[in-house]
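Got a sequence here, can you model it:
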Amino acid sequence: MFGVKEAEVAELVRSVAGADLDRGGIEERFARAAWSGISEPGDSVAGELVATLGAPMALTALIDRWTPGAFLERLGSSNLSAGDIQTAVDRWMPRLEPGRTIVALRQAARFGARLRVPGDESWPAPLDDLGAYAPLALWTRGTEQALASLGRSISLVGARAATGYGEHVTMEASAGLVDRGYAIVSGAAYGIDGMAHRAALASHGMTVAFLAGGVDRFYPSGHDALLGRIVEHGMVISELPCGSQPTRWRFLQRNRLIAAASLATMVIEAGWRSGSLNTAHHALSLSRPVGAVPGPVTSAASAGCHKLIRDSLVTCVTSAEEMAELAPLDAHITRAGDEPASPRGDTSSASRNPTTARVVDALSSRSPRQASDIATRSGLSIGDVRAELGRMLLDGAVREGERGWTRRTESSEKRGQS
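Sure, this is the predicted structure:
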């Protein structure tokens, strides 16, 4: 099965699916598990191929080295071009190793993680609103009730470098929403996210954390105990297989899941370039209600919230009651349009040039890495990696040595001068 012993695949897939499956079900889950590691989160080309061809056939086509013309012939009516498909195949090929999926499945089984795919009874349907940008699979750890709670959830997001004011507002909002029957969704980061989860747990409510890496390695490490409690009483979710490391690019893509999974998103505290603004824009592109909490006009930590309010993009909210008004549990939530808008990013340089961000994430300032290794880590084609490294070399952002490429930093420059 896909170049791996069928008996081994069947045993591993059944162990993480939590159910007995026929051969078709095993193929579907193994293929989606493989795609979750081959493509980066939010890869719309992978999303369209899997949705149209089916995950098993799409994976077989990749293994059999179909030409772009063969893909287009099977796709029929599609907005994809031969160039789009060839570029995507080039970035997927460095990761096309069935053994990687076997390792991820073994790690998932070891940590008691579950693999969920579209069509499962427990699959969170709101994520399908992302269309071609929807996750191909979800890896989860936690209670089964947590997934059902997403249908009555509100996401609370904000700055990592939160102020005392921001944490106090978050605590009151999270506890107040739990008292009103809502579940709390966030990203388990330091600051606002962590406080949102803690307050929900302290109020004996349900909380769900979306991670930017595998569910087997909690990040940040300082929230190891908090994430352990979330697994006990709620759930941690990732679209990346076990063993995957979080990167800045993956944090930005993770934000679209936080926005899509919830009835509404509340930005408690956000600086001018906060990633929370990225989450707010994802929610807006999906026609989800968005609220922002105002802060002191002198506080840089609230500058992003004030910008959202000033631009009339969101509703100004100051309490759990006002947040609940944006997404009443007894109301019918309508979502405009059949075709989701392309997820919007924040205004940071990383989101303006995602290729650069992914290459930077894949580089080390100390350990030289070859272009092929950088391609595998970043999910880009070797050609794109080499072109980007060339541009970064001209800008002085990287250094090329006999053993490979390293990222230049201020500290590495000082070491080189000493």
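
contacts and neighbour counts: CA atoms only from here.
Will do.

where does the closest residue to residue 320 other than its chain neighbours land in three-state SS?
Closest residue in space to residue 320, ignoring its immediate chain neighbours: residue 173 at 4.7 Å, by CA to CA, 6 or more residues apart in numbering. Three-state assignment for residue 173 (DSSP: H, G, I helix; E, B strand; the rest coil): helix.

Could you check how many residues crowd around residue 173?
The burial count assigned to residue 173 is 26, neighbours taken as other CA atoms under 10 Å.

That one contacts residue 317, doesn't it?
No: with contact defined as CA atoms under 8 Å, residue 173 does not reach residue 317; the gap is 10.2 Å.

Helix, strand, or coil at the residue nearest to the spatial centre of the chain?
In the chain, the centroid-proximal residue (CA atoms, centre = their mean) is residue 254; its distance is 2.2 Å. With three-state DSSP as the basis, the three-state label of residue 254 is helix.

quick one more, to check against the first:
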Amino acid sequence: MTERAERQTALDLTAGTGPHTGPRTGADTGAGAVRAALPGEERLARVALTRLVEPGTTAVGRWLRSRSAAELIELVRTGQEVPELSLDQQRLEVLRRRLALTDPVADLERLRAIGGRFLVPTDAEWPSQLADLADAQPIGLWVLGTGSLRLLALRSVALVGARACTAYGAHVATELAAALAERGWVVCSGAAYGIDAAAHRGALAVGGMTVAVLACGVDVRYPRGNSELIGRIAEQGQLLSELPPGEHPNRFRFVLRNRVLAALTRGTVVVEAAVRSGALSTARRAQELNRHTMGVCGPVTSELSAGVHALIRGGGATLVTDAAEVAEQIGSIGADLAPPRDSRPRPRDLLHHAAAQLLEAIPGGPAGASVPDLVLRTGFPADQVRKELYGLCSLGFVQRVGSHWRVIR
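Alright, predicted model coming up:
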């Protein structure tokens, strides 16, 4: 659709007429009338809806599962009651006034000017796993950055945690993100201070791909202290938001953002979180969506690890300590296995006490030690030293070189 056509369609949404329908009468604008929306019109209607309602509004989600956004916009514009949305006249009037101030074409142009785009569920780039959110599925997604979001999300993991994190938490998040990126995983987080920022930086440091799911417009650098980092993510990865350009975050939008982060990724790792940390809401949403939920153990004396510990102890998360263990949880069966932690006893551990003591007494290096030297070192009789040395030689621990014995393993 050309820009001129899009502008005309936007005017049609406000004026109530369109080149394909002609003027609408009272008979075809009722709540029960269903009119097929053109693809461009439906996209513009969804852009407008992102201005009218907050992310995750389930009543709107239920409507969109069976009817078009364009029809809903038309009903709001004409001020008709929409029983499915349970809107009283006062709320409907507020939406009408907000709709009059909305310019979806300008919003699209504003984002295109900086290289962004608006995705809807019918787009090939739309991540299909977001359908797991059911009625809370995003109306649309504003994306800034190159690459297919759908393909990036297929092998992605969320790393979340406390904003006021400890040095330990920041170190673990950075190392985990870097190692996961090196394994080909896309690291997702929220671009906030603390664990989020450490996760993004870890992925960027090794040339990896990272996606930031924001609680504001993708053209808004929030928090300001992470402005440079957010700019790097836009260049090397992607910025993603349900909110239109220019929108700023609030407390509730952060919580609503977390459901998208949980649904978008294969699993969520909570690196560090207090008992009432907002990061735990992402873990809870991941559990509800049957995603893998993992936690990193921290110092038992740290309040910032208490929430993670409670999550693990309650069975809500699997304990992970490195990227290999994370990949094993969320990767392909049999293809992303973590190396086994070998706790079996070593051959030296099976030696009886005298033989083990004698073996420890032999100095390293090619010179080794003579029998008289070992008698002095161990206090064992010479005959016992000789017997033990030959036993050790049979087991492949030592070898004789002239009158000396030296360790070979």
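
What's the match for the residue nearest to residue 320 of the first structure in the second structure?
The alignment partner of residue 173 of the first structure in the second structure, by TM-score structural alignment, is residue 176.

quick one: contacts for that match?
When contacts are counted by CA atoms under 8 Å, 6 or more residues apart in numbering, residue 176 of the second structure touches 199, 202, 322-323.

Among those, name the ones in helices.
199, 202, 323 (DSSP state H).

could I get those as a markdown table with distance to residue 330 of the second structure?
As requested, these are arranged in a markdown table below (distance: CA to CA, whole Å):
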| residue | distance to residue 330 of the second structure |
| --- | --- |
| 199 | 17 |
| 202 | 19 |
| 323 | 11 |
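
The helix or strand where residue 286 of the second structure lies against the first structure, how far on average?
According to DSSP states H and E, residue 286 of the second structure maps onto helix 279-288. For helix 279-288 of the second structure, the mean deviation from the first structure after alignment is 0.6 Å (mean CA distance after the TM-score superposition for the first structure).

What residues in the first structure pair up with that helix?
Mapped onto the first structure using TM-score structural alignment, helix 279-288 of the second structure covers residues 276-285.

same question, stretch 216-234 of the second structure
The alignment places stretch 216-234 of the second structure over residues 213-231 of the first structure (TM-score structural alignment).

could I get the contacts of residue 176 of the second structure as TSV with neighbour count?
Putting those into TSV (neighbours: other CA atoms under 10 Å) gives the following:
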residue	neighbour count
199	31
202	25
322	17
323	20
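
how far does the match of stretch 216-234 of the second structure stretch from start to finish?
End-to-end distance for stretch 213-231 of the first structure, by CA to CA, to the nearest Å: 15 Å.

Quick check: end-to-end length of stretch 218-226 of the second structure?
13 Å.

got it, and stretch 142-152 of the first structure?
Start-to-end, stretch 142-152 of the first structure (CA to CA) is 18 Å.

Measure how far it is from the centre of its chain, please.
Chain-centre distance of stretch 142-152 of the first structure: 18 Å, with CA atoms, centre = their mean, to the nearest Å.

Stretch 226-237 of the second structure too?
Distance, stretch centre to chain centre, for stretch 226-237 of the second structure: 16 Å (CA atoms, centre = their mean).

Same question for stretch 225-242 of the second structure.
14 Å.

Can you list the neighbours in contact with that stretch?
By CA under 8 Å, 6+ apart, stretch 225-242 of the second structure touches 50, 55, 138-147, 191-193, 197, 200-201, 204, 209-218, 221, 257.

residues of it that come out buried?
By neighbour count on 16 or more other CA atoms under 10 Å, the buried set for stretch 225-242 of the second structure is 229-230, 232-234, 236-242.

which residues does the counterpart of residue 195 of the first structure in the second structure contact?
By TM-score structural alignment, residue 195 of the first structure lines up with residue 198 in the second structure. Counting by CA under 8 Å, 6+ apart, residue 198 of the second structure touches 170-171, 173-174.

What of residue 356 of the first structure?
Neighbouring residues of residue 356 of the first structure by CA under 8 Å, 6+ apart: 350, 388.

can you check residue 250 of the first structure too?
40-41, 212-213.

Give me the nearest residue to residue 197 of the first structure, chain neighbours excluded.
Spatially, and ignoring its direct neighbours in sequence, residue 197 of the first structure is nearest to residue 207 (6.1 Å; CA to CA, 6+ apart).

Show me what residue 404 of the first structure aligns to in the second structure.
Residue 404 of the first structure maps onto nothing in the second structure, by TM-score structural alignment.

lining up the contacts of residue 198 of the second structure with the first structure, which overlap?
Here is what carries over to the first structure from the contacts of residue 198 of the second structure, by both residues aligned by TM-score structural alignment, their matches' CA atoms under 8 Å: 170, 173-174.
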